[in-house]
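Student: the following block contains a protein sequence and its predicted model.
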Amino acid sequence: MSSFSREIRSFLVVSQSDSIRAAAERLNISAPALSRQLQLLERSYDTKLLVRSAGGVALTAEGAALRDEALRWMAADAAFSKRLQQAGKKTDLRLRLGVMEGLVGTLIPRLTTRLEALYGDVELDLAVGTTGDIIAHAEALELDMIVAFNMPRLSRLVVVETQEYHLGAVFAPSLPLQGDGPLALATALKYPLCLPSSALSMHTRLLAEILSERINPRVRISSNSISALLTFLRQGAGLGFLTWPDVCADVEAGTLCFRPLANRRLTETLSISICRGNNLGDTTGVVVREISETLASLGR
């Protein structure tokens, strides 16, 4: 149903036609009936809107102003109607999501904003921990989806998307290592290190690369908590090795710096997985898309 009068709608058709007769044919009414509508509109605004001649019909200055204003009204009305329709389609969403600790501060706030725009009230039930911790939650049927690094292939999980991220050197701006280019691992190892413990999947491969440099590093702290490592790194306690999603919020805030490692193939594979028997139903594909696009928005 249109929010605008029949006369306004007819006037807009006339403004886009060569003659009253042509406009009447488009409106499927008689020319005299259309003329009466236009006369009623002119009386309503107490001004001349059209000039009729043997050559057709033309808008007066007032008619052109009304046409432009009416088009703006109709565009605003259409946009408002669309917003109402979208609001009417919103439904609450509860998402049980397993996620690595390093992604909580970067992925989750942005994902929540996107999901709330689609579904209104969103309840996120987060299971945060290492890959092993998250798998345990999935085996207990406590999760709908998982976003985690280096997930194994399990019968209860369907991996729908993967993305590789390089490990990079992470450090406070106070360390004299700032720059855009890759950083040699040997240079990074001159500083005290804040390293992931063996509980984290990156530990073994990272340690092998460090040992290949034949340098005895100074380890300031090792932890299975990305948050703990980030806390020490922000304080300038040393240098660490993490992925871009782990640190992008800190880099954007200026509290940490990130440089890729030169000539290294140290990568972490981030997976989006669906848990079989999840409670999402028809919303599964939409949630996967929103997670994927949110990760893409992080960059690198």
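Tutor: Yes, it's here.

Student: all contacts plus neighbour counts: C-alpha atoms, from now on.
Tutor: Will do.

Student: can you classify Pro109 by secondary structure?
Tutor: helix (DSSP: H, G, I helix; E, B strand; the rest coil).

Student: what about it, neighbour count?
Tutor: 12 (other C-alpha atoms under 10 Å).

Student: ok, Pro182 next?
Tutor: Using other C-alpha under 10 Å: Pro182 sits among 15 other residues.

Student: and if you look at Pro245?
Tutor: The number of residues packed near Pro245 is 21, by other C-alpha under 10 Å.

Student: Three-state assignment for Val57, please.
Tutor: Val57 - assigned by three-state DSSP - is strand.

Student: which residue ranges of the stretch 151-300 of the chain form strands?
Tutor: Here the stretch 151-300 of the chain has its strands, by DSSP state E, counting those that start in this stretch, at 157-171, 193-196, 219-223, 239-243, 257-260, 267-275.

Student: next, the one to line up against it:
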Amino acid sequence: MNHVSLRYFVEVADCGSIRQAAQRLHVAASAVSRQIANLEHDLQAELIERSPGGVTLTAAGALVAEQGRSMFRGFDRIRSLVDDLKQLRRGWLDIYCVEGLATAFLPSAIAAFHAKYPDISYQVITAPTDRIAEALLQDECDFGITINLAARPEIKVVASRTEDLHAIVSPSHPLAPQGSITLEEASQHPAALLMASFGVRQLLDQAFARCGVTPRQLMSSNSVAAIKGLVLEGAALALMSPSLIRRELEDGSLLAKPIVSMPRTAYRLELCVHNKRHLSFAARAMLDLLAEQFS
């Protein structure tokens, strides 16, 4: 099987268009079509169906595209290992992370790592913990940062820390003057909360139920940024870890109030890798940096 033909085909599969693939590959569209024809001839199977709107993959084409992507990821890993021997003149890190830490924790770590290894590039994907675990198992990322990950034999937790929920309010909020608040007091004010599918929200709902109170939910969202924005407007309070609003705490635009007289709602942040994945030098070094910052 011709390596070039497979590379061109995977590009077409990703673009859904021969013309767009040709533009990304910086070759003529006819050259792309010719390489796909060669691949179809080698495999004795049709891989694409052409239409005015682009191309669609046949069942055989979908299988070849999936395996081709996996193979090229393997090639990229070989290239990364070679770069290790060349003092890491270039490289790439794929990181999956829960959204809150992608804005409050990860940027400072990447900035510090960039100062030491300026030629490393990053792809950061925000996702729920279950999706991050899947990405680790499917070899889609170097490592992940999760919340309350269920134990899996294939995933190793390199570092973890426990955090407590606080009431997050703006300086103009009625609860701002108090040093701490109860869950009952929090329930009397409009709240912006994570959606019920989130593990942290489930812990919080359990705590409300034990106290016999119901939160006044003004908004629910899967976005920490959206929740934080509403709290900054003074329209609602939030219940989250202060580590997610570190910058706002420093500049005084938000306040974090400990919640007293409530069942413990601590949750665990984890830095995770696939326990059989060979990490590149860049991934190992970044992992060490993140593990140190987790402590």
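Tutor: Noted; the coordinates are in hand. Quick caveat, the model's predicted, so the values are computed rather than measured.

Student: now the TM-score, please.
Tutor: Once superposed, chain against chain, the TM-score is 0.65 (TM-score structural alignment, normalised by the length of the second structure); 209 aligned residues with a C-alpha RMSD of 2.2 Å.

Student: buried deepest among the strands of the stretch 151-300 of the first structure, which one?
Tutor: Comparing the strands of the stretch 151-300 of the first structure by mean neighbour count (mean count of other C-alpha atoms under 10 Å), strand 239-243 comes out on top with a mean of 26.

Student: after superposition, how close is it to the second structure?
Tutor: Aligned to the second structure and superposed, strand 239-243 of the first structure gives a mean residue distance of 0.9 Å (mean C-alpha distance after the TM-score superposition for the first structure).

Student: and that strand, which stretch of the second structure?
Tutor: Against the second structure, the aligned range for strand 239-243 of the first structure is residues 237-241 (TM-score structural alignment).

Student: which residues outside that stretch are in contact with it?
Tutor: With contacts defined as C-alpha atoms under 8 Å, 6 or more residues apart in numbering, stretch 237-241 of the second structure is touched by 163-170, 186, 189-193, 227-228, 231.

Student: kindly report the same for stretch 159-172 of the second structure.
Tutor: Identification of contacts with stretch 159-172 of the second structure by C-alpha under 8 Å, 6+ apart yields 175-176, 181, 186, 231-234, 236-242, 252-259, 264-272, 291, 294-295.

Student: which bit of the first structure covers it?
Tutor: Residue span in the first structure matched to stretch 159-172 of the second structure, by TM-score structural alignment: 161-174.

Student: so where do the helices sit in the second structure?
Tutor: Counting by DSSP state H, the second structure has helices at residues 3-15, 18-25, 29-43, 59-85, 99-104, 106-116, 129-137, 183-186, 199-211, 224-232, 246-251, 281-294.

Student: alignment lookup: Leu193 of the second structure to the first structure.
Tutor: Checking TM-score structural alignment: Leu193 of the second structure goes with Leu195.

Student: likewise for Leu204 of the second structure?
Tutor: In the first structure, Leu204 of the second structure lands on Leu206 (TM-score structural alignment).

Student: next one: Ala62 of the second structure
Tutor: For Ala62 of the second structure, no residue is aligned by TM-score structural alignment.

Student: quick check: the gap between Ala62 of the second structure and Glu134 of the second structure.
Tutor: For Ala62 of the second structure, the distance to Glu134 of the second structure equals 20 Å [C-alpha to C-alpha, to the nearest Å].

Student: ok, now Lys257 of the second structure?
Tutor: Taking C-alpha to C-alpha, one finds Lys257 of the second structure at 35 Å from Glu134 of the second structure.

Student: now do Met240 of the second structure
Tutor: Met240 of the second structure is 25 Å from Glu134 of the second structure, by C-alpha to C-alpha.

Student: now Leu287 of the second structure
Tutor: From Leu287 of the second structure across to Glu134 of the second structure, the span is 19 Å (C-alpha to C-alpha).

Student: which of those two has more neighbours?
Tutor: Neighbour count, other C-alpha under 10 Å: between Leu287 of the second structure and Glu134, Leu287 has more, with 21 against 12.
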